[in-house]
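Chemist: Predicted model and sequence follow; I will ask about them next.
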Amino acid sequence: MFAVTATQIDADNPLNGLTAGEMPEPDVPDGWTTVTVKAAALNHHDLWSLKGVGLPADKLPMILGCDAAGVDEDGNEVIVHSVIGDPARGGGDETLDPKRSLLSENHPGALAEKVAVPRRNLVPKPAELSFAQAACLPTAWLTAYRMLFDKAGLQPGSSILVQGAGGGVATAAIALASAAGFRVYATSRSEAKRKRAQELGADAALETGARLPERVDAVIETVGQATWSHSLKSLRPGGRIVVSGATSGQVPPAELNRVFFLQLQVIGSTMGTRDQLERLARFLVKTETKPLIDRTLPLSRAREGFEAMAGGDLFGKIVFTP
C-alpha cells in the first residue's frame, strides 16, 4: 500500500527523512481492525517525529500520521481516535495511561491507504461531515475541545485569548469558542491571519503581544516561549492558562511572582478521550461548525504539505487523500 513514512531522523532538517512509497499493510493484533483511509490530516506531531521526538531511530521506518477518517471492515464510515491506551490504567482516561502512545509512535500511522487501530478507537462519522473534515478532528480539534470545555473550566459568556492564530489547534479553538458563545480574542504576527481569525469567529484579532481590551478568563497556549509572558499578563486574577504545545520554545521565564500573586493556574492538556471525540463530532453537527481546511492534497504530494507546515504557511488543517 502507498504510505508516507519517516525513514531517518534529522533534528535540523526533518524533511530529509520523509519518504513516500509502497509499504506492507499493517499487522492486525487481536482486538484491532483496519480502516480504509479516505482522508488523513497533518499535525506538528508528524514534524516532531521526523526530528526524533517520540520516535527513536530503532522504530524506523514508521508510517507517519495520527488523524484519519475512512471506512471500517464492516463498511461503516468512521473517525479514528489516535490515542492507543487503556482507560482502566488512566483512571478512566486513556490519555492518562502511563503506557499510552499515539499512532505513528509505536504503531504504523494514518498517512497510508490503510491503518490498523483497536476496535474501541473507532467513532462513527456523522453524515454531515465530509471525510476531509472528519479527519481534522482527532488531534487538533479534539485537543482544542478538551482545552476549552474540560481543562479551562469556562462557562457561557467567558472570555478567552487564543495565541498564534493560524495553527490547527488555534483555529479549532477560535471556531469552537465562538460556537459556544465565548468572547474570543486571537493574536498573530500576520495581518492576513488576524483577518482570517475574525472571519472564523474571533471578536477581535490583535498583533502578537498587544494589550487586550480586557483581561480574560483563560488563555489557549500552544506557542510557548514567544507568547508566554503576554499570556500571563492577559489573564484576570484567578485565570487559567491551558497549555498543549510550545512550538516556539519550551523554557520561557516562569514569572512565578505573577503566578502566585494573581493566583493564576497553569494547566497542561494533551489530546482527548475517545468519548470526547464522539462528543466533539456531535457538537460540530449541532452547531453547524465545520473544521477549517487550508488545503487538500493527494497523499503522493505529502511533501508539499509538510513544507507548508514547517514554514508556517497555513491557516487551518492540511489534509491528504490517498
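Modeler: Received it, and whenever you're ready, just let me know what you need.
Chemist: CA atoms for contacts and neighbours, from now on please.
Modeler: Fine.
Chemist: Thr7 - how many residues pack around it?
Modeler: 18 (other Cα atoms under 10 Å).
Chemist: what do you get for Glu255?
Modeler: Neighbour number of Glu255 under other Cα under 10 Å is 12.
Chemist: Same check on Ala112?
Modeler: Ala112: 31 neighbours (other Cα under 10 Å).
Chemist: Pull the contacting residues for it.
Modeler: 1-4, 37, 63, 299, 322 (Cα atoms under 8 Å, 6 or more residues apart in numbering).
Chemist: For Ala40, which non-adjacent residue is closest in space?
Modeler: For Ala40, ignoring the flanking residues on the chain, the nearest one in space by Cα to Cα, 6 or more residues apart in numbering is Ala68 at 4.2 Å.
Chemist: mind listing the strands in the stretch 151-300 of the chain by residue range?
Modeler: 159-162, 183-188, 204-207, 216-221, 235-243, 265-268, 293-298 (DSSP state E, counting those that start in this stretch).
Chemist: Put this next to the previous one:
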Amino acid sequence: MKALVHAEINGFEGLAYREINEEQPKAGEVRVALKGAGLNHRDLFTLTRHKNTDPPLIIGSDGAGIVDAIGEGVTNVQVGDSVIINPGLGWKENSDAPPADFEIVGLPFHGTFAEKIVIPAENAVHKPEFLSWEEASVLSLAALTGYRALFTRGKLQAGMKVLIPGIGSGVATFLLQFAKAAGATVYVTSRSKEKCMKALELGADKAFDSNVDWTAELVGEKMDLIIESVGAATFNKSLDQLRPGGTIVTFGASAGDVVEFDLRRFFYGQFNLLGSTMGSGEEYLEMLQFIEKHEIKPIIDRTYHLSEFKEAFERMEKAEQLGKIGFSIV
C-alpha cells in the first residue's frame, strides 16, 4: 500500500510517500481502509521525536474509513462499517491523567497517513452520519483535545466568559464552536485580521489582534476561563485577563514552553492553572454525542492529496491555516 513514511533521515527530509507492506489485524484488532486523514501539529513534532535509527514509521493521528478486515474476537464493528478513529491508545475511562502506557496513533505505532491502518477494535468508532468523509477524517485529535480542556478540566458552564488566544489552529476553532454551543461568551485573538473576521462569522463575541493591548480591548471584562495553547508569547497576557478565582487550562506551547509569572499575584488572585492533553475513550464518545446534538462540523482550511504532503506541512509550519488541514487518500 502507499503511505507517508518517516525513515532514515531526521526531520522533514526523512518523509517519503512510498510503498510499504500492509498489515493484517490480530485478535482484538481491525483494519481500516482510510478515506482521508487530518494533519496536526503533533505530526510536525513527530518528525523530530522519531529518530533515523528507529524502524520506518507511518505518521498521522486522525483518520476515517471503512473496516475491511477484523481480527478474532471483534464484535463492536463489522467489515463494511464506516468508522472514525479515536487516536488515543490505552486510555479508556475518564481520569485525572492518562495511564502510564497511554500512546497516540502515529508514534510509536503506525499512523493514519496511509491507505490502510490496523488499530485496536475499541478505537474504531462508528462515524457520525452527518459528517462527510472529509470532515470525519480531520476531527478526532483536535476535537477531543478541545472537549477535555473546556468541559472536563475547565468545567465550562453556560454564561461563562471564555478567552481563546490564537484562533487559527484546529483545536481553537473547535473550542470556539464548543463554547458557543454551551452558551458561553467567547473572546478570541489572532495576529491575522482574516482569522479574526472568520472567528466572528463562527460566532465569537469579540475578536482582536494578539499584538495590541489586551486590557484595552477587554476593558471592564475579566474572564472566567482561558484556554491557553500558544505558550510563553501569550501566557502572561492571558493571566492579566483572568478574574479572581478564574481558571487557565493549557495544552500547548507552540510559541515557547518556559513561562515566568508573578507567583504572589497568582496566589492572591486565587487563580487555577490546569494542564490538559487529548482525552479518554469515554470523553471521546461524549464529544461525538455533543457535536451530533449541536451539529458541529470541523472548519476545514484546505484538503490535499496525501502525495502533496510537502505543501500541507509547509502551510501548517507557517501557521497559515484557519481550522483543519486534511488529506484525501482515495
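Modeler: Perfect, I can see it now. Note that the coordinates shown come from a computational prediction; the quantities given were computed from them, not determined experimentally.
Chemist: Need the TM-score from the superposition.
Modeler: Superposed pair, TM-score by TM-score structural alignment, normalised by the length of the first structure: 0.93. Supporting alignment: 314 aligned residues with a Cα RMSD of 1.7 Å.
Chemist: rewinding a little: show me the one of the strands of the stretch 151-300 of the first structure that comes nearest Ala175 of the first structure.
Modeler: Counting by Cα to Cα, Ala175 of the first structure lies closest to strand 183-188 out of the strands of the stretch 151-300 of the first structure; the figure is 9.3 Å.
Chemist: got the buried residues for the closest one?
Modeler: 183-188 (16 or more other Cα atoms under 10 Å).
Chemist: for stretch 200-220 of the first structure, same thing?
Modeler: Buried, per 16+ other Cα under 10 Å, within stretch 200-220 of the first structure: 200-202, 204-209, 212, 215-220.
Chemist: Next, give me the two most distant ones among these.
Modeler: Once Cα to Cα is applied, these give Leu200 and Arg215 as the farthest pair, at 21.6 Å.
Chemist: Compute the number of surrounding residues for the counterpart of Glu260 of the second structure in the first structure.
Modeler: Counting by TM-score structural alignment, Glu260 of the second structure corresponds to Pro253 in the first structure. For Pro253 of the first structure, the neighbour count with other Cα under 10 Å is 9.
Chemist: who's in contact with Pro253 of the first structure?
Modeler: 225, 229 are the contacts of Pro253 of the first structure under Cα under 8 Å, 6+ apart.
Chemist: try His81 of the first structure
Modeler: Counting by Cα under 8 Å, 6+ apart, His81 of the first structure touches 67, 121-123, 138, 274, 277.
Chemist: pretty sure Val162 of the second structure is touching Ala182, no?
Modeler: No - with contact defined as Cα atoms under 8 Å, Val162 of the second structure does not reach Ala182; the gap is 11.2 Å.
Chemist: what about those two, which has more around it?
Modeler: The neighbour comparison of Val162 of the second structure against Ala182 (other Cα under 10 Å) goes to Val162, with 28 against 16.
Chemist: For that one, what is the corresponding residue in the first structure?
Modeler: Matched by TM-score structural alignment, Val162 of the second structure corresponds to Ile160 in the first structure.
Chemist: same question, Pro98 of the second structure
Modeler: Per TM-score structural alignment, Pro98 of the second structure is aligned with Leu96.
Chemist: isn't Val216 of the first structure right up against Leu235?
Modeler: Yes - judged on Cα under 8 Å, Val216 of the first structure makes contact with Leu235 at a distance of 4.9 Å.
Chemist: how about the helices in the stretch 1-150 of the first structure?
Modeler: 44-50, 131-135, 142-146 (DSSP state H, counting those that start in this stretch).
Chemist: What separates the first and last residues of stretch 83-103 of the second structure, distance-wise?
Modeler: Terminal residues of stretch 83-103 of the second structure are spaced 20 Å apart (Cα to Cα, to the nearest Å).
Chemist: Same question for stretch 195-210 of the first structure.
Modeler: First residue to last in stretch 195-210 of the first structure (Cα to Cα) measures 15 Å.
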